[in-house]
Each structure stands twice: as structure tokens, then as C-alpha cells.
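> My questions concern the predicted model and sequence given below.
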Amino acid sequence: MAGRRTSLATLAGAKVDDVPGKSDPVLLTLPLDKLHCTRFNPRRNFGTDEELREFGEKLKKEQLQPAVVVSRAAYLKLWPDEAERVGSASYVIANGERRYRASRLVGRPVLEVVHREDVAKTRAAFLDAVQSENNDRQNLDPIERAIAIETMVTELGGADQVAAYYGKTKGWVSQQRKLLKLTPELQDLVSTGEMPVRVARDIAGLPPDTQHHAWQEHLERRRLEKEAGARLRARAANPPAPPAPPAPPAPAPAQAAAEPPRFTAVNHQPTDDADKQNEEPTREVRFTAVNRKTETDAQPAAPRQAYTAVYPSEATERPDGIPEPREESTESTDLPRKRFPYEDGPLAAHHLIRKMPPEEFNRMLDVLIEHRTKQAANAH
């Protein structure tokens, strides 16, 4: 009886694949010309040439994370129309295009990859692998994520399929795609982080021709808010001094009758006689208690000795040389007369001082000082 053949692989308990990498990942080192990048990669910014060159130099020393590839056949099974784009490449990169670009930039001829055919079992699985992050690549920005979701919606046949694949709601899918309604200029601001995603989604709901104006209005509001915040912080750091306590109420003014009348050189008509003042011109009234110099008299006032020599009777009327008050005139006059304030010494002195020529005032000061000095000496 003939014996049955036994596979060595079966005896060893190993899996047998008709295609390498179909069941278990296979680590390979492939030349760059055997690889091709998929067009479904949403990444738009792979970094500057300087950043890619620096990354490529690191890959020359050691590549810690391999790229993920699928066979050409598995890829074209999902997208037959991609045959011309793939060309003669044996593998399509699902994850690791940045490593591929950096290696080419620095002249590195090969790239370490992991061949995983299960990544290409469905379109959704492949597109999800394209979006997944690796240790040596940068995170997708919000616009790139929106492009990735939009690609999945297109390739899977609708937002419902994408929502079901990720276990999300259809509204979540719509929110991701909404950023693509922004103008290209505003999309760049979102990618660089200058425009917050929350603000970008609000502006994306506006017509394209008004989006830029809405963004400028937002910037102006933010500027005003920052200025107001700075003022509040400055005020908190340097609080204003507490207000001074209110001043005590001013004392009630004295009654008009209690105030001594101000003695002026010319008596003016009372305010309640305004009508009469308008009818007749104001007449200047000279003081009756003191003889004043007239406007035509150019000679200075005579001293007391000259005065008493001319009028001897005046020397004995009052010791201070001030004549007795005259009787009120019986002449009819339209203006009232005022008496010299004999009863108020300070007021009378104030009035006389104002009428003194400067030389007489200086002599009076000398007499007062001499008198005060004698009083002080006698007191001691």
C-alpha cells in the first residue's frame, strides 16, 4: 500500500501561503524602484527639503519603523484603474511615503518594508492603513484628515459606510469633511494652526466669497478681547487708590445782614433799582467823612501839621485827626449816602490805609513798629 505524502511544512506546523505576506507579515528590504506610492494618501505636507534630508540621514543609520506595503496584484484587485499609475512597481506603499521620499532625497537606495496582504482585503482596510500613524511620521493636520475622510466617502460609496467602519455617526463624518468647503487660502491657515478648527468649521458654512471677510472680523474681535484682557490684568496688578472720603459739608453762609458792608470809593445803585439805573446815569458820590482829592487836584494830601495850621479848630475835634461825622445832608438826592464806619475800627483803618499815598503809609508803619517795640520793652 502506497504511503501518503506529508508536507514538511505541515510537519513543522507552519502556514503555507500561496502569496508571501498573506497570513503573516514579512519583513523585506526592497529597492526604491520596486515601490510606488498610492494616490489616496491625504498628506499634503511632508516637510521641507531640509527636514526630509535630516530624516533621510537618520534612516541611513537605522530605520526603526518599516513601511507597510501590499502587492501590486492585491492593490489592483481593489482599484483596477490604477494599473497605469502603478506601472511596473511590484509593491504599493500603504503607510510610509514620508520615509520613501526622505530616502530618495538623500540617495538611500533601499527601504525596509513589511509586506501585509491583509491590509488590501478591502478598500476600507487599505484606506484606513493609509491614514494610520507611525512613529517616524508627522501627525495629519485637520485638512489632511478631512481629505482622508472625503476619500473614504468617495471610495466606499457614501458617508454611511465610513461612519459604520469607524463606529461613528454620520454627523461626525460631515464635520470632518466640512473643512474642505473653505477656500484654499483658509485651508492653509487651518493646516498651519493659525485658524482654530472650531472657527474654521463655522466659517466653512458661509459662501466662499464671504469667508475671508468673516475671518478678518474674527481676528479683529480677538484683538479687542486681548486688549481688554490686558487692561483688566494691568488694573488687577495695580488697583487704583481708594477714593478720598467726602469733604465735610461747608458751614452755612452767614446771613447777609451780619456781614459788614464793604466800603467802596463809589456807591453803586442797588440791584433792585435796575429800571431807575437804566433811566438815569449813575452819579459818583464822594465820602463825606474824609476829604478826598479831586481829579483836578494834582497836589498830594497835606500832612496833619499843614492841615491844622490852616484849620486850627480841627486839631481839637478828635484826637486821631478824624473829623466828627457830619449830619446827613438834607439835599434831595436819588442815591443813598453811606457813613464812615466809625464804630468798626478795623474796617475804618482798612479804608484809610487804602487811601494813603505810599510815603504816608511807610511813615505810619515806622510809627507802629516803634510803638510796638516800646510796648515789648516795657513788658519786660
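Yep, it's here. Residues are numbered from 1 along each chain as shown.

> okay, CA-based contacts and neighbour counts for the rest of this
Will do.

> Quick one: neighbours of the closest residue to residue 33 other than its chain neighbours, just the number.
What sits nearest to residue 33 in space, not counting adjacent residues and going by C-alpha to C-alpha, 6 or more residues apart in numbering, is residue 89, at 6.8 Å. Other residues within reach of residue 89, judged by other C-alpha atoms under 10 Å, total 16.

> my read: residue 89 touches residue 32, true?
No - using C-alpha atoms under 8 Å, residue 89 is not in contact with residue 32; the gap is 9.2 Å.

> Residue 307: which element?
Using DSSP states H and E, residue 307 maps to helix 304-310.

> How about that helix, which residues are buried there?
The neighbour-count check on helix 304-310 (16 or more other C-alpha atoms under 10 Å) flags nothing as buried.

> in the one helix or strand residue 349 maps to, what counts as buried?
Using DSSP H and E, residue 349 falls within helix 345-355. The neighbour-count check on helix 345-355 (16+ other C-alpha under 10 Å) flags 347, 351 as buried.

> and whichever helix or strand comes after it, what does it pack onto?
Remark: after helix 345-355, the chain's next helix or strand is helix 358-379, criterion DSSP H and E. Helix 358-379 is packed against no helix or strand, with contacts defined by 3 or more C-alpha pairs under 8 Å, 6 or more residues apart in numbering; DSSP states H and E.

> one more structure, for comparison:
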Amino acid sequence: MAKKNRGLGRGLDAIFGEVSQAYENSMGDSERAVLELSVEIIKPNPYQPRKYFEENALQELADSIKDHGLLQPIVVCEDENGEYVLLAGERRLRASKLAGMHTIKAIVADIDTHKMRELALIENIQRADLNPIELAYSYQELLDEYGVTHEELSQRIKKSRTQITNTLRLLSLEAFVQESLIEGKITQGHAKVLVTLSPQEQRLAMDSIIGQRLSVRDSEALIKNIKNPSKIPSKSQPKANIDRELLKEAQEILRQNAYKASVKNNQICIEFSQDVEIQAFIEKIAH
């Protein structure tokens, strides 16, 4: 079955215009539209792309609401059953519940509920701070739904094409890397350099990045080493051209100083039987 392609002009572009206009109309008449609603009767938007809410940040917002009240109302609309559905302000709603508030100020927007999915995506992309993975899924939904290119999407949502493409590449990361990015254990810069690695290499690199608190630059060096490990000299490689007589002379000097020394494969091996012998050797060569 052919992929649905509505075209930029009549698809995504039209949705942006209609949603933005309806939203602005409701905001312009906010005195009439603001209600005090019970926090328990507000239904979540089933298309909300935001899935992760940082607990400490929510608690800070809850404390602020306790002290100063809610400064910006949430936005809801009425569905076909006359129930209120959240359009914008999920963090404010969650924080208000956390603060023990029973009601919340809400602006009732006159928006077709069939556009809730598009509105949720657009509202979050343009007005809120999704984590990189949530943002990537939002971009992907818009691309899939309207069949537009990265360039066309970038022009419409005022984001660079490079930013959109790099963000979408994060969806190719293994789930455990995406989770670490969502939880803030690594940054998007770290995640971006992991994209070209295999699942096993991603695990190895991510553990090193977190465990050693590597910067993005250090992580890039780590990835280069993983992808191009230094070659260990093999037995088939030619041996270094070392004068055997010099090795034997060094061996004799060591023996005269009571060290057990032997020559093997262009190396001088010194044997120690006690820690005190090692310590005495170190002190001697250090002076």
C-alpha cells in the first residue's frame, strides 16, 4: 500500500496554521476562558510525547506553587463527552497535584479534539523542553504522518535540518543508551558519538563515559580507539636490531652487582625473590 503523503502545503503546513490560530484565539479571549478546575477531572492528552518528568524539578515547581501559586494556567479543551482534556501544561498539573492542590486554573481552548495529536507534538517541539529521545520521536511522527523531508520539516518548525537529522539518529541507539540519555547520565553530545558503534561497543563505551565522567571530546577519542584498536606487534614482525654483545655486557654488569639476569628475545630479565630486593633495585637506579 502506498505511503500516505499529504504534501507540505495542505498537510503539515495547514495543521500548523489552524492549530496556531485556534490557540491564539483562545489566548486572546483568556478572561472568558479561564476556569478553576478540579485536578482530578482533567484527562491526560493520550498523544503527549513527553514521557519522562524529572522528580527533583517537579518538586521544585511544586514548592514554588505552594509559595506563590500557579502563575501560568494550563490549557485544556472539551472532548465530545464534555470532559476536559489537557493540551499544555502537564508539568504544572503534576506539580500542582504534588503540592496538594485540589483545583487548578485552566484556559479552555476552542480546538478540534481531532487535532490533539498534532497540537501536542507542535506545542512540545516549539514551546517546551523535551528530552532528546522524546523530541526524536516527535520529529519521526511528523515525518511519518505528513511524508515531508527533513528540510521541509526544518523550515516549518524553525529548526535546522542538521539538528533534526542528528536528533533522529538517536533512535538508532540501543535502549540502554537511550535510557541513560533520558535520565541525564550522558548528554546528547555523548550519545551522538555512540551512534556508529555496535550494541556491544555502545555498552563498553557508555560504561566508560559514565564511570570515568568523560567529556564529549574524551569520548570521541575513546570511540576512535574502540573502532581502530592499536595493533599489537605479532611474532611474525621483524625483531628490533639490538647488538647481542651489548646485551651480554649489561647482563654481566647486573650479575656483578648480585642480580640474577638473563638475556632472552632481545630482552634482559632480572629475577627477584623478595620485595626488599626490588626496593633496593629501585633506590639504586633512582640515584
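That came through fine. Note that the structure is predicted; figures quoted are calculated from it, not measured.

> Could you tell me where the helix holding residue 349 of structure 1 falls in structure 2?
Mapped onto structure 2 using TM-score structural alignment, helix 345-355 of structure 1 spans no residues at all.

> show me where structure 1 has strands.
Assigned by DSSP state E, structure 1 shows strands spanning 26-31, 35-37, 67-71, 91-95, 110-115.

> Now the aligned partner of residue 99 of structure 1 in structure 2: closest residue in space, sequence neighbours ignored.
Alignment note: residue 99 of structure 1 maps to residue 92 in structure 2; criterion TM-score structural alignment. Excluding its sequence neighbours, the residue lying closest to residue 92 of structure 2 (C-alpha to C-alpha, 6+ apart) is residue 74, at 7.0 Å.

> Could you check the lengthiest helix in structure 1 and say which residues are buried?
Longest helix in structure 1, counting residues (DSSP state H): helix 208-237. For helix 208-237 of structure 1, the buried set under the neighbour-count rule, 16+ other C-alpha under 10 Å, comprises 211-212, 215.

> Stretch 169-177 of structure 2 too?
Buried residues in stretch 169-177 of structure 2 (16+ other C-alpha under 10 Å): 170-171, 173-174, 177.

> how about the helices of structure 2, start to end?
Under DSSP H, structure 2 gives helices at 12-28, 30-33, 55-68, 90-98, 116-127, 132-146, 150-157, 161-169, 175-182, 188-194, 199-212, 216-227, 244-256, 275-286.

> I'd like to know which of these is closest to residue 79 of structure 2.
Proximity to residue 79 of structure 2 (C-alpha to C-alpha) singles out helix 116-127 among the helices of structure 2, at 10.0 Å.

> The closest one - contacts with which helices or strands?
helix 12-28, strand 84-88, helix 132-146.

> Deepest-packed of the ones you listed, please.
strand 84-88 (a mean of 23; mean count of other C-alpha atoms under 10 Å).

> what angle sits between that strand and strand 74-78?
Orientation check (axes from the mean of the first three to the mean of the last three C-alpha atoms, to 10 degrees): strand 84-88 of structure 2 against strand 74-78 gives 140 degrees.

> what about the match of residue 99 of structure 1, how many residues close to it?
Using other C-alpha under 10 Å: residue 92 of structure 2 sits among 20 other residues.

> just checking, it touches residue 71?
No - if you go by C-alpha under 8 Å, residue 92 of structure 2 and residue 71 don't touch, sitting 9.8 Å apart.

> Could you find the closest non-adjacent residue to residue 261 of structure 2?
Closest to residue 261 of structure 2 by C-alpha to C-alpha, 6+ apart is residue 270, at 4.5 Å.
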